[in-house]
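Undergrad: here is my input; please provide its structure:
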Amino acid sequence: MTSTFTLAHLSDPHLPPLPAPRLSELMGKRALGYLNWTRNRHKYHRRDVLDAVSADLKRQAPDHIAVTGDLVNLALSAEFGPAARWLQTIGTPEQVTAIPGNHDAYVRATSHCFGRIFADYLRGDAAAADARFPSLRRRGPLALISLSSALPTPPFFATGTLGRDQLAALAGLLDQLSAEPLFRVLLVHHPLRSDSYIKRLTDAAELRAILRRHGVQLILHGHDHIHSTIWIDGPDGKIPAIGVPSASALPHGRHPAAAYNLFSIAREGNGWRCDQIVRGMNETLHVVELNRTRLI
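TA: You can find the predicted model right below:
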């Protein structure tokens, strides 16, 4: 009988609480972000919620965990240490793959910190000392391909960009992997389609064109803080692209309560089977199974 590999996906923990910033750190975009946090975001990004989700995830004992960015809020220097300690409670770098989100590169002054502090969680299997994108990690039957769309942006913008070099390297990597019987999972923080000009992936069309030629089996992203499934054209059919709510959030507005996904992946004949289980907070703030879907 074919064995099943379970991949967990959570995103956007926005680790609360926010440490007190120094006055010198509250310039430009950070000042606006801090005002937003103190007026609004602290009400619905809660550590007890994140801890409950994290504990439930560990009880499910997945084979690997993908975290698609926004571990911190304003990229304050004091945020990265607590975020690293939280990630260590989720699993070791062998068990967890993490990528940066736009909040992890919120301002230029600390945009390098995520890559340095979380290097062991970013680095590909064959990489040198530094973490570069795209990176490749093989876990069981999976090829986990990580991209970085995180870069500092002006105030009021939360866009992401991959850039020509990263896109060209991705096309080459997917071409190399095409001959191997691997379930290819693409990790990127920003969704591949967005209705928001100020939150979009600026070169999403170029990424979709590469996937149309080379394909993957599954795309995982965060950023929008909602349950999301869209279908991207691939060389052999449609590719599911799955987004997930913030892992620390209470429900507010159009944003649902914290949740994460489990994907059960197994070889089936000459192809693959992939089932999605959504686990998240219910009205009594307990983490339960919310939905179960066959994707492939």
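
Undergrad: all contacts plus neighbour counts: C-alpha atoms, from now on.
TA: Fine.

Undergrad: endpoint to endpoint, stretch 146-160 covers what distance?
TA: Start-to-end span of stretch 146-160 (Cα to Cα, to the nearest Å) is 14 Å.

Undergrad: just stretch 94-114 next, same as before
TA: Stretch 94-114 has an end-to-end distance of 18 Å (Cα to Cα).

Undergrad: and for stretch 246-254?
TA: Stretch 246-254 has its terminal residues 12 Å apart, counting by Cα to Cα.

Undergrad: just the strands from the stretch 51-200 of the chain, written as ranges.
TA: 64-67, 96-98, 135-139, 142-146, 183-187 (DSSP state E, counting those that start in this stretch).

Undergrad: for the comparison step, fold the sequence that follows:
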Amino acid sequence: MTFRLAHISDAHLAPLPPVRRRELFSKRITGYINWKRNRARHMAGDALDRLVAAMKGSAPDHVAVTGDLTNLALDAEIANAAAWLRGLGDPAAVSVVPGNHDAYVPGALARAVAAWHANMTSDAAAIPLTRHGFPFLRERGPAAIIGVNSAVATGPFMASGVFTRRQADGLSQVLEDARQKGLFRVVLIHHPPVRRAAAAHKRLYGIGLFQETIRKHGAELVLHGHTHLAQRNEIPGPGDLAVPVIGVPAAGEEPGGRRPAAAFNLFAIAGEPGRWQCSLEAHSLTGRTGTVAVTDRRVLYG
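TA: As a prediction, this is how the structure comes out:
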């Protein structure tokens, strides 16, 4: 049986809801100006609707969303994102991890996790967790969907993330449990856990710790967002194995901008441990009309 996993990220849901003046007395003022001057021109159209329609048409068994559903982490945005997630499908079939925009100011991450909890429920028990409940494990067919949080509130003009020792301890146990069950392990994280994959002010702190965890315990696939780019990297796994690390463009990006147009990745997973088969298809908005077409095909395993 082939399990089809779709991956989207960085929806930055539009339009921006009304913002009260007191909500701008924080880092939000810089994000608000950036939205008005830049992102609204490229991400406030119907690209996301077209992309989601195409993704649903591909009939995935599960959807992974790797963060940045919001722009300023306003309460109204977090609530709108919860409704949008319900529109993607049954929460049991849609998994989400937060991004830095979802943790834009202190306290926002806790509110986002509470609002999106149905998409983060875990099948794991008795593992070390952060105070926001990460990592989570969701067993779906032959796959283990594992969610890790890298989102933290940062200062103005910063968009960095953090992977902590406590998450490494929890991830180690989850990866081992899933390996013993013979599952294809997919780790979701917002920031790319690869050196030089993001600018210094957008980097992940704890890359070495994350890679050490994967090198020791293994994983079959790592999915991320954050950079708004179609990135293809690898990190070492156990022995001589290399673990694919795949990023995807922003799901709301209109064609013709400075960044790649909106895309989703579709993975077809089959086989068994030692004989995994996994292929990747990138589906992107193309041309002026934003028709969705396959823009990349590659075999990751098998």
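
Undergrad: now the TM-score, please.
TA: After superposition, the two chains reach a TM-score of 0.95 (TM-score structural alignment, normalised by the length of the first structure), with 293 aligned residues with a Cα RMSD of 1.6 Å.

Undergrad: quick one on the thing from earlier: would you turn the strands of the stretch 51-200 of the first structure into CSV with distance to Asp12 of the first structure and mean neighbour count?
TA: Conversion of those to CSV gives the following (distance: least, Cα to Cα, whole Å; neighbours: other Cα atoms under 10 Å):
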stretch, distance to Asp12 of the first structure, mean neighbour count
strand 64-67, 8, 24
strand 96-98, 11, 24
strand 135-139, 20, 19
strand 142-146, 16, 23
strand 183-187, 13, 23
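
Undergrad: now distance to Leu220 of the first structure too, for those, in TSV please.
TA: Below are the strands of the stretch 51-200 of the first structure laid out as TSV (distance: least, Cα to Cα, whole Å):
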stretch	distance to Leu220 of the first structure
strand 64-67	8
strand 96-98	12
strand 135-139	15
strand 142-146	10
strand 183-187	5
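
Undergrad: looking at those strands, spot the one closest to His112 of the first structure.
TA: strand 96-98 (15.1 Å; Cα to Cα).

Undergrad: what span of the second structure lines up against that closest one?
TA: Under TM-score structural alignment, strand 96-98 of the first structure corresponds to residues 94-96 of the second structure.

Undergrad: superpose on the first structure and give me the mean offset of whichever helix in the second structure runs longest.
TA: Longest helix in the second structure, counting residues (DSSP state H): helix 165-180. Compared with the first structure after fitting, helix 165-180 of the second structure has a mean deviation of 1.8 Å; criterion: mean Cα distance after the TM-score superposition for the first structure.

Undergrad: by contact count, what packs against that helix?
TA: strand 184-188, helix 207-217 (3 or more Cα pairs under 8 Å, 6 or more residues apart in numbering; DSSP states H and E).

Undergrad: Leu35 of the first structure -> the second structure?
TA: Matched by TM-score structural alignment, Leu35 of the first structure corresponds to Ile33 in the second structure.

Undergrad: tell me the SS of its match?
TA: Secondary structure state of Ile33 of the second structure, per DSSP: H, G, I helix; E, B strand; the rest coil, is helix.

Undergrad: give me the number of residues near it?
TA: Neighbourhood size, Ile33 of the second structure [other Cα atoms under 10 Å]: 11.

Undergrad: against Leu241 of the second structure, how distant is it?
TA: Between Ile33 of the second structure and Leu241 of the second structure the computed distance is 45 Å (Cα to Cα).

Undergrad: measure Arg213 of the first structure to Asp48 of the first structure for me?
TA: As for Arg213 of the first structure, its distance to Asp48 of the first structure is 43 Å (criterion: Cα to Cα).
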